[in-house]
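# Just a sequence and a predicted model for now, questions to come.
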Amino acid sequence: MRQTQKLSLAASQRLTVMGRMRMADWIEMPERDFAREIAKLEKDPLFQKLYFGNGRIPGAFRRQRWPGGRLSGSFYEIDERTAAGSGERVGVEEFAQTRGPALAAIKRMGQKDFERYFLHGEDSLTLEEIGRRTNLSAEEVRSIHELVVELGARAEFETTTEAPTASPGRQAACLAQISLTGGVPSFEFYAPYWARGLYQVRHDLLDRWKDGGLSPVERKHLPGLLKRLETFNLRQSTLYRLLEMVARLQVDFLKSELAVDVRPISLRQLAKRLDLAPSTVSRAFARRSVQLPSLREMPLIAFVPGRRCVLRELLG
């Protein structure tokens, strides 16, 4: 019996380590690759069924916004060329043909309706009902949803930033612009999937779907889909917690943007505050940046310079 318990404990520990390793890979994954995973998830027929509902049973999947996050106004300034993410004529023309009408529809409906019905999905509505409220067909509604998840993987959401520990020209994804309101940081995210926040599952509605709204094949597929949502949420919430924490800790620097106001915080100290491994924080900050209130871009790793780096900067 004791031997069995030891084996069970060892197996559990291995699973925990394996889980951490997989999550570390997700956290380290470049933003464009993660955006493609989001697109695959949200184009899954079962996800769409459980998100939009069918008129008889409301959608069981919702969105939970970040408390201090919103979509950057620059999103509404993109055109077909920048959204296509390629300077090649063929790529732009192909995008204009397939997604151009959806991009134009977003601009016609305005920011308020777009964010209500397409970005955040504040109401649990079917494709048809969203179309009725926005004067769009169900296919146009679906095309806009697909466009929104595709845009995060486009090149416009990546910039070239020189991080202190990276070689020149290393690609970094600029996640957001930090703003200060009353001394409290908030974030204007550039990619729609970041501005949307986390996935939320209404388990009471999910039970109704299980009881009479899913086929045997869909019920078999459901656990994997839910696990995917959980993984994506854990990845995003970890990154957001780190982003929020460094912004709060470095709020004096964000106000002045002077080196003298940078707090000497180390990766290890930040990891301890959030009960994370230092390696997780290091992976999270790699190849990611933000824009300061002045619009100057800064690698996330520069927010945790450590005492030696701060002294070197001040004395140098």
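Arrived safely.

# contacts, neighbours, all on C-alpha from now
Will do.

# Could you list the buried residues of stretch 160-172?
161-163, 171-172 (16 or more other C-alpha atoms under 10 Å).

# which outside residues touch it?
Applying C-alpha atoms under 8 Å, 6 or more residues apart in numbering, the external contacts of stretch 160-172 come out as 158-159, 286-289, 297-299, 301-302.

# Now do the helices in the stretch 1-150 of the chain.
Assigned by DSSP state H, counting those that start in this stretch, the helices in the stretch 1-150 of the chain fall at 2-28, 31-42, 45-52, 80-84, 89-98, 100-109, 111-114, 127-134, 138-151.

# here comes the other one, which I'd like you to weigh against the first:
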Amino acid sequence: MYCENAVSLKQTAGECNLSISEVKKLMELVNNVSLYNEFYHPSTLSLNSRVHYTKVASVSKNGSERGCLLINFFSPQWVRGIYKIDYDKLEYLKSGKNFSEEELKRLNGLIKDIELINTRKTTLYKVLQGIVEKQKTYFNSGDIGNLQPQQQKELAEKINIDSSLVCRAIKGRSIDTPQGEEKPLKFFFSGEKAKIESALRNIMTRPYTDEQISDRLKKQYKINRDRRTVREYRNKLKISSGVHWNKNNDKK
């Protein structure tokens, strides 16, 4: 469906023993299937957020190899750049004075746009690979206590791109974890603060005192925070402690 090499309609028609009109119809079908595939995996995060998310992939465990994780893109076009540029032929055409100055200017602008599209596709692939590698333990366990703090700048340096490109690649995009939870890509760059807040939300499904919460943070998530710090986080998240819950129940 997604050929790596740039092939003309005429060449495709000849190799497949089809007419050019038939090739065009098939290409239109492939494009429609690709678009349908992307919309077939809608994000649920957008329902409770002002940000519109596009779910681009899922991370799954490789059953044949323990601990190995696979990135499954919902559309092959997310994996790599979809346009191939024959730079040698392009330079040959330019040197032959086949274009006016205005046409050359427009052509150069078009090439830059195509290169940018390809770079963004490739960047997303590299970013996801970097996230999965860094958060391998988290993806395998689903335990937020195993989530490793990571900065966008850190990943950018590792995959040798500018940090601004990482920021653009993760904006408004999400993935499914092996546990079936959808997470925005920015979730993996939230750091220690977001880790504590998420752990608190998980713990407070039942009424606990700040001391009990502190103990559970340490035992379940390997997070050491005293009662005062727990109270500050809890107040910020507007979560009542077990003491308040018990008082409210007594009033009833």
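Now that the structure is in, tell me what you want to look at. None of these values were measured; they are calculated from a predicted model.

# How close are the two chains, by TM-score?
Their TM-score after superposition, calculated using TM-score structural alignment, normalised by the length of structure 2, is reported as 0.61; 195 aligned residues with a C-alpha RMSD of 3.5 Å.

# Most neighbours among the contacts of stretch 160-172 of structure 1, which one is it?
When neighbours are counted as other C-alpha atoms under 10 Å, the busiest of the contacts of stretch 160-172 of structure 1 turns out to be S289, with 28 neighbours.

# now the helices for structure 2?
For structure 2, helices defined by DSSP state H occupy the ranges 9-16, 20-39, 87-95, 101-134, 136-141, 152-158, 163-170, 191-203, 210-221, 227-236, 242-251.

# how about those helices in a markdown table, adding distance to W78 of structure 2?
Compiled in a markdown table, the helices of structure 2 are given as follows (distance: least, C-alpha to C-alpha, whole Å):
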| stretch | distance to W78 of structure 2 |
| --- | --- |
| helix 9-16 | 23 |
| helix 20-39 | 10 |
| helix 87-95 | 23 |
| helix 101-134 | 6 |
| helix 136-141 | 21 |
| helix 152-158 | 19 |
| helix 163-170 | 11 |
| helix 191-203 | 26 |
| helix 210-221 | 34 |
| helix 227-236 | 38 |
| helix 242-251 | 46 |
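
# Figure out which of those is closest to S60 of structure 2.
Comparing the helices of structure 2 against S60 of structure 2 with C-alpha to C-alpha, the closest turns out to be helix 136-141 (8.3 Å).

# residues in structure 1 matched by the closest one, start to end?
When structure 1 is aligned by TM-score structural alignment, the counterpart of helix 136-141 of structure 2 is residues 251-256.

# The matching stretch vs structure 2, mean deviation?
For stretch 251-256 of structure 1, the mean distance to aligned residues of structure 2 following superposition is 1.6 Å (mean C-alpha distance after the TM-score superposition for structure 1).

# Now tell me what touches that stretch from outside.
Judged by C-alpha under 8 Å, 6+ apart, the contacts made with stretch 251-256 of structure 1 from elsewhere in the structure are 180, 183-185, 247, 259-263, 292-293.

# in that stretch, what's buried?
Those would be 251-255, for stretch 251-256 of structure 1 by 16+ other C-alpha under 10 Å.

# Check stretch 114-121 of structure 2 too.
The neighbour-count check on stretch 114-121 of structure 2 (16+ other C-alpha under 10 Å) flags 114-115, 117-118, 120-121 as buried.
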